[in-house]
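Asks: fold the following and give me the result.
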Amino acid sequence: MVLGTATVGGRSTGECSVYIPTAQVVAAAFDLGKPVGGLLLIRRGDTDTWRLETTSGRYFVKGYWPTTGGQFTSGGLVEQLAVAMPFEQRAMAAGVDLADPVPPVEPELGWVTRIHDRLFRVYDWIEGRTVRPEDDITEWLGRTMAIVHQLQPVGEVGLPDWWRTALRPRADWDEWFTEARRRGEPWSEVAWERLPRIVELTARIEQLGEVAPDRVMTHGDFKSHNILMTANGPVLIDWDSVRSDSAAMEAGRIAEMFGGRTLEAYVGAGGDVRWAGEDLYLGVARAELQRIYERVLVLLDRMPAPRWMGTRDEVIEQLRESFDRLGQWRGCP
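Replies: Down below sits the predicted model:
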């Protein structure tokens, strides 16, 4: 979980070894006019994001980390973007509410350019805010998800490979939990309590993985942090995680997050979830297994922690919460 060293215009920032451009460099690369001030950092995560104001307007700047990508496609970041950007363009043409990309002067791929061996892209700035609990976006979200799911059917039976990452044999979980107990990890006992549930759900998901009939390409991350509320309504942002998925399984996961009316709107807009039956919300359990799998391996030093995962204490708390949710999961919201 140790970060390295970053450089800004050749000087160290003491964080990560990745190039951070100046406002002038970004403005020139995307023909944005003269900057009015520097890059204003918004967040650091799987990608770094900034706000940039120039004489031609305000812009949202995204700088990709080289290690981003590869989870949902073969290859790495470039291969992921090669899948994601054409689908984003298709969604834009279909009228999906999303941010307007700004083309670079010298494209590396689609809307992305390379500056000092790092990939960047820019959008027009959107004046908006994050979704609040009192915002009713269920109708919009269900309709938008249905439109997205109809853009590019895959035509294959079965769930994609990324569903299977956390579907491990019992022997693996036995090994990891035994090591956790030996090391005195504070989460080891609840891990053993949840093991029968993990084994049961793994078997159900493996069976579903062979028969799911509705694979489509999709945005893949319909979550509140990727939805902006604007004066003209919600906008779906961050299309970098485009992947294939079962349409019904994703609809079930999102309905579990936002409520049953989302599912009603989805079906009303042409979405079909009938085949899934009692397994409609099984994707929620799979996501919990994924969170458990990743955090167990991080805490046992079997894999490096992603930048967004937080401190060791935060990871332990995240793992405990996932164990609790898995124990309470009953297959419906």
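Asks: from here on, just use CA atoms for contacts and neighbour counts.
Replies: OK.
Asks: the top helix by length along the chain: how far from the chain's middle?
Replies: With secondary structure taken from DSSP state H, the chain has its longest helix at helix 188-209. Helix 188-209 has its C-alpha centroid displaced from the chain centroid by 23 Å (Cα atoms, centre = their mean, to the nearest Å).
Asks: what of stretch 184-192?
Replies: That offset, for stretch 184-192, works out to 28 Å (Cα atoms, centre = their mean).
Asks: equivalent analysis for stretch 57-64, please.
Replies: 19 Å.
Asks: next secondary structure element downstream of the longest helix of the chain?
Replies: strand 215-218 (DSSP states H and E).
Asks: could you check how far the residue of the chain most remote from its centre is from residue 83?
Replies: What lies farthest from the middle of the chain is residue 182; by Cα atoms, centre = their mean that is 33.7 Å. Using Cα to Cα, to the nearest Å, residue 182 is found at 44 Å from residue 83.
Asks: check contacts around residue 31.
Replies: 104, 105 (Cα atoms under 8 Å, 6 or more residues apart in numbering).
Asks: could you pull out the helices for the stretch 101-250 of the chain?
Replies: 138-149, 170-182, 188-209, 247-258 (DSSP state H, counting those that start in this stretch).
Asks: and the residue nearest to the spatial centre of the chain, what is it in contact with?
Replies: For the chain, residue 221 is the residue whose C-alpha lies nearest the centre (Cα atoms, centre = their mean; 4.8 Å). Applying Cα under 8 Å, 6+ apart to residue 221 gives the contacts residue 241.
Asks: please give me the structure for this one as well, since I'd like to look at both together:
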Amino acid sequence: MVLQVDHLVELLGLGSAAGPATNLKPGDPNPVFAVDTERGPWVIKTLRPAGPWWFDRARRAASLEQAALAAGVAMPGVAPTVPGERIGMWTPNGDGSFARALIRIDGSHPTVPLAPEVSRWVGATLAALEAVAPPVPGAWEETGYPTYSAPEWAEWLDEAHTLGVLSSAQVVDAVHLIADLNERVESGIARRPGLKVLHRDVSPVNVLLTENGPQLLDFDSAGPQVPWWEAVGHFFALASPDLGRIEPDRRSIDAAVAGYRDGGGEAGPAEPEAFTGRLAADLSYAAFLLWNACGHRGGDAAWHLRCAHGMRKSLRTLSSICTSAQRWSTWLR
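Replies: I've put the predicted structure just below:
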């Protein structure tokens, strides 16, 4: 591991290591290292692409990250670039993997629901990103959140029941829920405003509270989304520690919406349609978890169980949003 990190330090032009590195994600196939060098403290991220689609996503993510850095969004700085080929912000490692470095900063992650002052910062930050985000001229399919037909879902749910992943009652509930979700998502997409490259992963682990204020981390999941839908989805996710079981904190939502509006964000209608982006993303992810739970993406029995639990939780959250969307949308005014 020491030799690997030394190689990455040299590859990324960080100078000489000033001490041993720490693997921040032990056991992960894409380790992340904290290392000090003569040029400062760094976080070195590594990644092995999961498929050809990653290359376009990495370039899009870089377009937003670079624009955000130039606009002064509160976020970690990046290592100065060194000569050579790059895919977005990532440098090839010579073995099919990629690496990148960011300045390491000290801080802690917030708890959920976010305190109003942190929520206000999130809203203002999303507005700032929206202002510099590159537009995406393509169709909704560019988001990577596909929708699936009722017959497709029926086949997968039937298999899940056969394998014991879902009970008969859970399958019946899921069929009705997915029909409702597909209708809501298709209606929202038909009327949606334009797409932009946005962060898409403003979660507690990607917000760092520092002595100089909050910082936004990890732009690697950035991609196409509707700005208002992105904002609303994050506001509600960050206002409840378990959306679907625990009611979102109204103070957190109000502060986030105020920060977004005051920051120049283009708020859309305060209607249930504002949840379309969250519904589409979560429904697509629920399908992915269902395939994994049924063993279609490899993994061991423990992984299948975790995916089954995550899939049931996703459906519960989606059901809660559908039930509450009319009432929650009035909080967006």
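Asks: what range in the first structure matches the longest strand along the second structure?
Replies: When the second structure is scanned for its longest strand (criterion: DSSP state E), the result is strand 40-47. Using TM-score structural alignment, strand 40-47 of the second structure corresponds to residues 57-64 of the first structure.
Asks: mean per-residue distance, that stretch versus the second structure.
Replies: Once fitted to the second structure, stretch 57-64 of the first structure is off its aligned match by 0.8 Å on average (mean Cα distance after the TM-score superposition for the first structure).
Asks: tell me the contacts of residue 1 of the second structure?
Replies: Per Cα under 8 Å, 6+ apart, neighbours of residue 1 of the second structure: none.
Asks: actually, residue 284 of the second structure.
Replies: 145, 146, 147.
Asks: which position in the first structure aligns with it?
Replies: By TM-score structural alignment, residue 284 of the second structure lines up with residue 290.
Asks: just to revisit the earlier point, mind putting the contacts of residue 284 of the second structure in a markdown table, distance to residue 6 of the second structure included?
Replies: Output for the contacts of residue 284 of the second structure, formatted as a markdown table (distance: Cα to Cα, whole Å):
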| residue | distance to residue 6 of the second structure |
| --- | --- |
| 145 | 38 |
| 146 | 41 |
| 147 | 44 |
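Asks: what's in contact with stretch 50-68 of the first structure?
Replies: Contacts for stretch 50-68 of the first structure (Cα under 8 Å, 6+ apart): 18, 23, 27, 32-43, 46-49, 76-77, 118-125.
Asks: any chance of a ChimeraX selection covering the buried ones in those residues?
Replies: Buried subset of these, written as a ChimeraX selection, criterion 16 or more other Cα atoms under 10 Å:
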select :18,23,27,32,35,39,46,47,48,49,77,118,119,120,121,122,123,124,125
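Asks: just the ones of the contacts of stretch 50-68 of the first structure in helices?
Replies: Short answer: those in helices (DSSP H) are 23, 27, 77.
Asks: out of those, who's nearest residue 190 of the first structure?
Replies: residue 77 (36.1 Å; Cα to Cα).
Asks: ok, residue 234 of the second structure - how many residues close by?
Replies: 21 (other Cα atoms under 10 Å).
Asks: what is the equivalent residue in the first structure for it?
Replies: Checking TM-score structural alignment: residue 234 of the second structure goes with residue 254.
Asks: same deal with residue 123 of the second structure?
Replies: So, by TM-score structural alignment, residue 123 of the second structure is matched to residue 142.
Asks: just checking, that match touches residue 263?
Replies: Yes: using Cα atoms under 8 Å, residue 142 of the first structure is in contact with residue 263, at 6.1 Å.
Asks: what's the distance between the counterpart of residue 177 of the second structure in the first structure and residue 298 of the first structure?
Replies: In the first structure, residue 177 of the second structure lines up with residue 197, judged by TM-score structural alignment. The gap separating residue 197 of the first structure from residue 298 of the first structure is 21 Å, by Cα to Cα.
Asks: the stretch 201-333 of the first structure: strands as residue ranges?
Replies: 215-218, 227-230, 233-236, 243-246 (DSSP state E, counting those that start in this stretch).
Asks: need those in TSV with distance to residue 87 of the first structure, can you?
Replies: Below are these laid out as TSV (distance: least, Cα to Cα, whole Å):
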stretch	distance to residue 87 of the first structure
strand 215-218	8
strand 227-230	18
strand 233-236	14
strand 243-246	10
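Asks: alignment lookup: the residue farthest from the centre of the first structure to the second structure.
Replies: Residue 182 of the first structure maps onto residue 162 in the second structure, by TM-score structural alignment.
Asks: kindly report the same for residue 206 of the first structure.
Replies: Per TM-score structural alignment, residue 206 of the first structure is aligned with residue 186.
Asks: okay, the helices of the stretch 101-250 of the first structure in JSON lines with distance to residue 321 of the first structure next?
Replies: Shown next, in JSON lines, are the helices of the stretch 101-250 of the first structure (distance: least, Cα to Cα, whole Å):
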{"stretch": "helix 138-149", "distance to residue 321 of the first structure": "26"}
{"stretch": "helix 170-182", "distance to residue 321 of the first structure": "17"}
{"stretch": "helix 188-209", "distance to residue 321 of the first structure": "11"}
{"stretch": "helix 247-258", "distance to residue 321 of the first structure": "16"}
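Asks: ok, which of these comes nearest residue 274 of the first structure?
Replies: With respect to residue 274 of the first structure, and counting by Cα to Cα, the nearest of the helices of the stretch 101-250 of the first structure is helix 247-258 at 8.1 Å.
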